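Q: The sequence isn't on hand, but the structure is:
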């Protein structure tokens, strides 16, 4: 077993861009290579973090501001509005930023729209479609939150199981399913899906479940428009297609999703049930976000 420092391919790209190594050279495998490892045998092709621009580096090096101050609140509000426009968020929606990875935003979405008694339902409250390691992690997140979840899984490299999804939703005549979750782009395999097909299934069946899409490796890299694709919740992060620094999870909600989040939380409160979340509690994020802040 060796402890080998593995250089991401993005590091090689940066060296090519700065003329430290030519794109057609093999010098990066030499002992004196600028892309270095003790054995110079491995280049690990990773999905991120991606290198940001020099402008991102400059902003990251500025003095930290008091995050509860009025200037930061104004800045947060402006950035959220711009981000909402970028992902095609409809009027009445909300764009939320979490200080955490994309997984933070995923967990907040996965824990939302929980109604009293869902653990005892014969029908799942959440359906996840898993086609690779990252969408499987999404399913793990839902399961670890104690949700009543049905996990529809396919072989690696395959598209979403649209037909299975339709079968499950057709049987849910009482509309117990609250969330249908799927990736727009499966980071592990690179398979790009079509959320519009899932939206059509929901619309055809007149099913009120929210369509929650993991756009972590898609946003900024390919079209990810909430309105055009019929997405109710879109999960993102800062360090992949957005090419920012790691550490920001994004979650944008449609007006329908905002309404349902509040409806579910009121039902829990009326039943005397605590949601089991604090910082990732969506209603708190929405309420504080209206003032340019976080919980």
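A: Great, that's in hand. Keep in mind that what you see is a predicted model, and the values were worked out from it rather than measured.

Q: For the rest of this, base every contact and every neighbour count on C-alpha atoms.
A: Noted.

Q: Who are the contact partners of the residue nearest the centre of the chain?
A: In the chain, the residue lying closest to the centroid (CA atoms, centre = their mean) is residue 235, at 2.8 Å. With contact taken as CA atoms under 8 Å, 6 or more residues apart in numbering, residue 235 is in contact with 102, 105, 106, 212, 213, 214, 215, 216, 249, 250, 251, 252.

Q: this is the other structure I want to compare:
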């Protein structure tokens, strides 16, 4: 039976695609080797630099974020190299598995999935690596499975304090264009991201932002690569072209997304996401439920992961809420499967959409018989009101 009204896609990515971007994508495909394409490609490549906040190269792949993970590793490392990673959640774990499949020695600093990477632990491990066997440190910026954010600038300071030469690689697939991110200023060597989160595009393109140090490492790296090779990309990219068929229509959408982000202003985009994260957590806590991320200051503005009460299935709750209220919520992954649901509040998203989303969750809790205290939506509205007054006073 058809359900009237909009479907609320409130998973933490892919995010809903705005009409402006859909219309841009719907333009007629053009010859990707013809003279008109150079303008499209160059605009995308240059525009991305303003989002990553870098003056260095950003490489675009027709691939998911998983491809960009692999590209970061194979372009800079050699078989048997040791990489240090931090267990922030499901996606950090997947990146580690890719490293192991590529014959790298991936070492995990264990985490409890309730916060971001700990710079002190990273510094201590690097300081103990007197022979500099660790060739790269890999950290997930916004861990989509848990709703926690790693302090990337602090990790860079920890690496510098240990006086360690390892490359610094960061996955900000779900953080870019939603949370403050500064590739150059934070001393990141390879940043990995994708199209389907804060950039508001469908899945299908992913990115590596690359430092000069990473390009130098590329010259001696011995892991096999072909499709992912930066060297093949950089020559054609200089004039706006690609060595193989790019995702032409997604690049149309990417250029529109970059325009939209700058029209709003990146600082305003970051503030909006932070405000929505604060309000969502207020609702969860009013309901008497527990936010998965327990590290104050590391909670995400992109999503809120919520622990279900003991004895209640998160997946059954999500299925019931989808059936009755036409809202999709994110599922718990691996270690927190069926224990957590995730509320996405990212992309082209405003206060009214957040309130409607939280209303859907609260109605879903009641319908599914999940113990909670009603009034979480009101608590979120109070937070939004208070933050608006605070912003007005600061102007």
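A: Alright, I've got the coordinates. All values derive from a computational prediction rather than experimental measurement.

Q: TM between them?
A: The TM-score (TM-score structural alignment, normalised by the length of the first structure) is 0.76; 243 aligned residues with a CA RMSD of 2.2 Å.

Q: Using the three-state scheme, assign the residue nearest to the centre of the first structure.
A: Of the three states, residue 235 of the first structure takes strand under DSSP: H, G, I helix; E, B strand; the rest coil.

Q: Give me the aligned partner of it over in the second structure.
A: In the superposition onto the second structure, residue 235 of the first structure corresponds to residue 192 when matched by TM-score structural alignment.

Q: before we move on, what about residue 33 of the first structure?
A: Per TM-score structural alignment, the equivalent position to residue 33 of the first structure in the second structure is residue 3.

Q: can you check residue 156 of the first structure too?
A: Residue pairing (TM-score structural alignment): residue 156 of the first structure is matched to residue 113 of the second structure.

Q: Residue 200 of the first structure too?
A: That one, residue 200 of the first structure, aligns with residue 157 by TM-score structural alignment.

Q: counterpart of the strand of greatest length in the second structure in the first structure, which residues?
A: Within the second structure, and with DSSP state E defining each element, the longest strand by residue count is strand 134-140. Under TM-score structural alignment, strand 134-140 of the second structure corresponds to residues 177-183 of the first structure.

Q: Just the helices from the stretch 201-350 of the second structure, written as ranges.
A: For the stretch 201-350 of the second structure, applying DSSP state H, counting those that start in this stretch gives helices covering 212-218, 230-237, 248-264, 266-287, 314-325.

Q: one step back: return the angle between stretch directions for the longest strand of the second structure and strand 190-194.
A: Relative orientation of strand 134-140 of the second structure with respect to strand 190-194: 30 degrees, computed using axes from the mean of the first three to the mean of the last three CA atoms, to 10 degrees.

Q: and the helix or strand following strand 134-140 of the second structure, what does it pack onto?
A: Elements were assigned by DSSP states H and E; along the chain past strand 134-140 of the second structure, the next helix or strand is strand 142-143. For strand 142-143 of the second structure, the packing partners by 3 or more CA pairs under 8 Å, 6 or more residues apart in numbering; DSSP states H and E come out as helix 90-101, strand 148-149.

Q: can we see that at 10 Å?
A: Under the contact criterion of 3 or more CA pairs under 10 Å, 6 or more residues apart in numbering; DSSP states H and E, strand 142-143 of the second structure touches helix 90-101, strand 148-149, strand 167-171.

Q: once aligned to the first structure, how far is that strand on average?
A: On superposition with the first structure, the mean distance recorded for strand 142-143 of the second structure (mean CA distance after the TM-score superposition for the first structure) is 0.4 Å.

Q: can you list the residues that contact that strand?
A: For strand 142-143 of the second structure, the external contacting residues (CA atoms under 10 Å, 6 or more residues apart in numbering) are 87-92, 113-117, 148-152, 170-176, 178-179, 298-303.

Q: Right, I'll leave it there.
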